[in-house]
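>>> After the sequence you'll find the predicted model.
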Amino acid sequence: MKNIFINLKKDSRGLLFSTDLLFSLIIILVIIGGSADLMDITSSNMQDHVFRSGFEKIVIDTTDILIKTPGTPVNWEESNDFSIVSPGLAEIADDEVKVSGVLSLKKIIALKKYMVQENIFPEYIESNIVIYPLNKNIQPISIKNNTIPPNSQEIVLVNRTVTCDFQYMNCILQVNLDNNSKNHQEICSHREHASALELKNYMWTCKNFKVSLKDLNSRDYYLIMEPNQGNNEESWILDNVDSKINEENKFNGAAVKLNDKISSLMNSKNQTLLYLHIKSVKNAEKSICTYVVSAPKNTSPEAIKEYYVHPQRCYFVVSAWIK
């Protein structure tokens, strides 16, 4: 009887040991399973982070290439085969070596017209590219405009401030009508014909510019004044040494085409030096800017605006997502 009791105690200890071991193994398995799930989650998050970082880098780098380089070849917008083009929108400076830092309207139009944007991003990335001028008088340019799917989870937005040349206009001459400027102190022949009363109330400003027959045949020349700055009393005269003119023309707020007048003054010569004389009110409250500009032949007068004379600051916005 005593031996049986002793054996039962031994079996009880063995049973107790087996139960503890089982619970321990269960706990270990739970921990291992939880760790495995956590590792899977961590690994998935890391993969998502790496993919997101790579996606962002592609969009950012591509945007910078577009606005900081002229593309390959540098005159790709004139190409007949856009399949080999790597587009860029930066203009080349006059020396044809350095990038000017200004976006070319011609390249922007080519990018939009010939769908060269297919060469911008990898196939799995879709994008929108829009240029928003800070000057509200200029309409935004939508190079590519797609609807972003509502279920898109990965969207990258890049916004860069750029300078954009919106017209093929060249500023030939700029005249600042300012009482504090030395411009009006330059000798102008029309002062000699002005009366003492006129000289008391008005000042004559005179500047010159050259025009060749070749330029006149390929470009349109316009005279424009910045709007809402004049006193409705300003007038102008265009002449040269060979043809002195005293008849004044009033500014009417619209761009004035000068080709006929220039052609008459050139008198079949290959080149001439023209003088622009402007009469303005003395002691005006604000300065007035007047420009002579040239644009491609047959440019509409409505397209000749003073805010096209100089490149404009804009927001270059690229949004991209996974297809």
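Everything's here; your move.
>>> C-alpha only now, for contacts and for neighbours.
Fine.
>>> Could you measure from the nearest residue to T299 once chain neighbours are set aside over to Y315?
Residue nearest to T299 in three dimensions, not counting chain neighbours: D220, with 7.1 Å by CA to CA, 6 or more residues apart in numbering. As judged by CA to CA, to the nearest Å, D220 and Y315 stand 30 Å apart.
>>> quick one, which of those two is more surrounded?
D220 (21 against 18; other CA atoms under 10 Å).
>>> quick one: the more buried one from L258, how far?
8 Å.
>>> And for S12?
116 Å.
>>> Please identify which of those two sits among more neighbours.
Taking other CA under 10 Å, S12 and L258 do not tie; L258 has more neighbours (17 against 12).
>>> Isn't that one up against Y221?
Yes: if you go by CA atoms under 8 Å, L258 and Y221 touch, sitting 5.4 Å apart.
>>> give me every residue that touches T272.
K210, V211, S212, N240, L265, M266 (CA atoms under 8 Å, 6 or more residues apart in numbering).
>>> By neighbours, which of the residues you listed wins?
M266 (22 neighbours).
>>> Can you tell me the closest non-neighbouring residue to that one?
Leaving aside its sequence neighbours, M266 sits nearest to T272 (CA to CA, 6+ apart; 5.8 Å).
>>> how about S35, secondary structure?
Of the three states, S35 takes helix according to DSSP: H, G, I helix; E, B strand; the rest coil.
>>> quick one, helices of the stretch 201-323 of the chain?
Using DSSP state H, counting those that start in this stretch, the helices of the stretch 201-323 of the chain run over 213-218, 259-266.
>>> Report the distance from the shortest one to the chain centre.
When you say that, I think you mean helix 213-218. On the basis of CA atoms, centre = their mean, to the nearest Å, helix 213-218 sits 30 Å off its chain's mean C-alpha point.
>>> Next up, a structure to set beside the first:
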Amino acid sequence: MFLDKLAEDKKGIVFSIDLMLALILITVILGVSANTMDIVGSKMQDYSYAHSLERITMSGADMLIKTPGSPENWEELMELNGITPGLAEIDSSKMTSKPNVLSKAKIERLKQSYDLLMLGKVIPEYCNSTLIIYPVDQCLEPIVVKNISTNQSSSDVWVVNRTVMCNYINTSALVFIKAVNENSTISEQNNQGEICPHSEYNKTDGHRKVDFENRKPGWICYHFRVTKFMLESTDFYVMTDPEIIPDPSAGWMIDRPENMSKELKNFNNKPVLVNERINECLNNNTTAVLWFHVFYSGNLDKSFNTYLAGFPKGTPTDKVKLSYLNPQPCYFVFRVWY
């Protein structure tokens, strides 16, 4: 009987050990499964965060690059409440935006009030961001709109790098006289210019239009508006393309209808600063309509294009180039993180 009882006890012990081992195995499996689920959940959360950050960065970059903002002249306003920023330049002739062509004035305004304009309008308030515009021309300095160090504890950072165009030096062409136009006929070229006050004042010796078809000398004239503020903030230059002109008899003058001039200035084969002359014409007025007149010999082979261009006050002379009158290619680098 003792042996039979011992055998029964051994069976009970074996059963208890088997149950314990099974429970341990189940516990391990559940623990591993739970850990795996945590890892999968964490990965899914990381993916969700990364996908959300990508969407925020991409949509923010699109808003800045492709739209002029609301209202379109927001950079001119002092009050920024209710404003949505955008950097796309406005085509003043068509009153439409130029996607991927950035306005330097809008960039500078965004730079002044970056956080106020960006947070809650372009990106969520809980995000951080930097924006730097790097010109392809390495002679130009990058435009640092906003630059802060990335949080070292942040593992999610998304960067958008777009190629855009930017009027980098904020130049303007007040008058562009395109006497050389390979895609137009001579008759179209003869129709250039406006009837200037000289023609109305003196029908005989006035500024008759140049006639390239019959090789007759003459003028191409256009008016432009200037203000005291523009004169104080801008350096104005007379420029030609090509810079060294082939027509030695060509010349230019700037005057106004109330005080017309007969003094023909020579082109110097380099940009000519004309602020002093414009100031003389402006006199004590805060604003005036002036005229820019260019004389051509009538020889189409010696014709050239002429610009009356404005550059920011104090622009170094080596930066006074026709290439800067057109938007420059740049890299738009927008970085966002939590």
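Arrived safely. These figures come from a predicted structure and were not determined experimentally.
>>> coming back round to it: would you mind stating the distance between the residue nearest to M266 of the first structure and A196 of the first structure?
On the measure of CA to CA, T272 of the first structure and A196 of the first structure end up 32 Å apart.
>>> try M225 of the first structure
Taken as CA to CA, the span from M225 of the first structure to A196 of the first structure is 27 Å.
>>> who has more neighbours, those two?
The neighbour count for M225 of the first structure versus A196, taken as other CA under 10 Å, is higher for M225 (23 against 11).
>>> Name all residues that make contact with the residue lying closest to that one once chain neighbours are set aside.
Closest residue to M225 of the first structure apart from its sequence neighbours, by CA to CA, 6+ apart: T290 at 4.4 Å. Going by CA under 8 Å, 6+ apart, T290 of the first structure touches Q174, V175, N176, L177, L223, I224, M225, E226.
>>> what about the third one, which helix or strand?
When elements are assigned from DSSP states H and E, N176 of the first structure belongs to strand 170-177.
>>> Quick one: residues in contact with that strand.
By CA under 8 Å, 6+ apart, the residues outside strand 170-177 of the first structure that reach it are 183-184, 205, 207-209, 280, 287-295, 309-310.
>>> Just say which of the helices of the stretch 201-323 of the first structure is most tucked in.
helix 259-266 (a mean of 16; mean count of other CA atoms under 10 Å).
>>> which secondary structure elements does that helix contact?
helix 213-218, strand 219-225 (3 or more CA pairs under 8 Å, 6 or more residues apart in numbering; DSSP states H and E).
>>> and the ones you listed as CSV, adding distance to D64 of the first structure?
Below are these laid out as CSV (distance: least, CA to CA, whole Å):
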stretch, distance to D64 of the first structure
helix 213-218, 35
strand 219-225, 34
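>>> ok, how many other residues are close to the closest residue in space to I288 of the first structure that isn't next to it in sequence?
Spatial nearest neighbour of I288 of the first structure, chain neighbours left out: L177 (4.9 Å); criterion: CA to CA, 6+ apart. For L177 of the first structure, the count of nearby residues is 25 (other CA under 10 Å).
>>> so what's the nearest residue to P246 of the second structure once chain neighbours are set aside up against?
Leaving out its chain neighbours, the residue that sits closest to P246 of the second structure by CA to CA, 6+ apart is K302, at 5.2 Å. Neighbouring residues of K302 of the second structure by CA under 8 Å, 6+ apart: I245, P246, D247.
>>> which of these count as buried?
I245, D247 (16 or more other CA atoms under 10 Å).
>>> For the contacts of K302 of the second structure, could you give me JSON lines that also reports distance to V294 of the second structure?
Below are the contacts of K302 of the second structure laid out as JSON lines (distance: CA to CA, whole Å):
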{"residue": "I245", "distance to V294 of the second structure": "13"}
{"residue": "P246", "distance to V294 of the second structure": "14"}
{"residue": "D247", "distance to V294 of the second structure": "12"}
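>>> from the contacts of K302 of the second structure, which is closest to D46 of the second structure?
I245 (63.7 Å; CA to CA).
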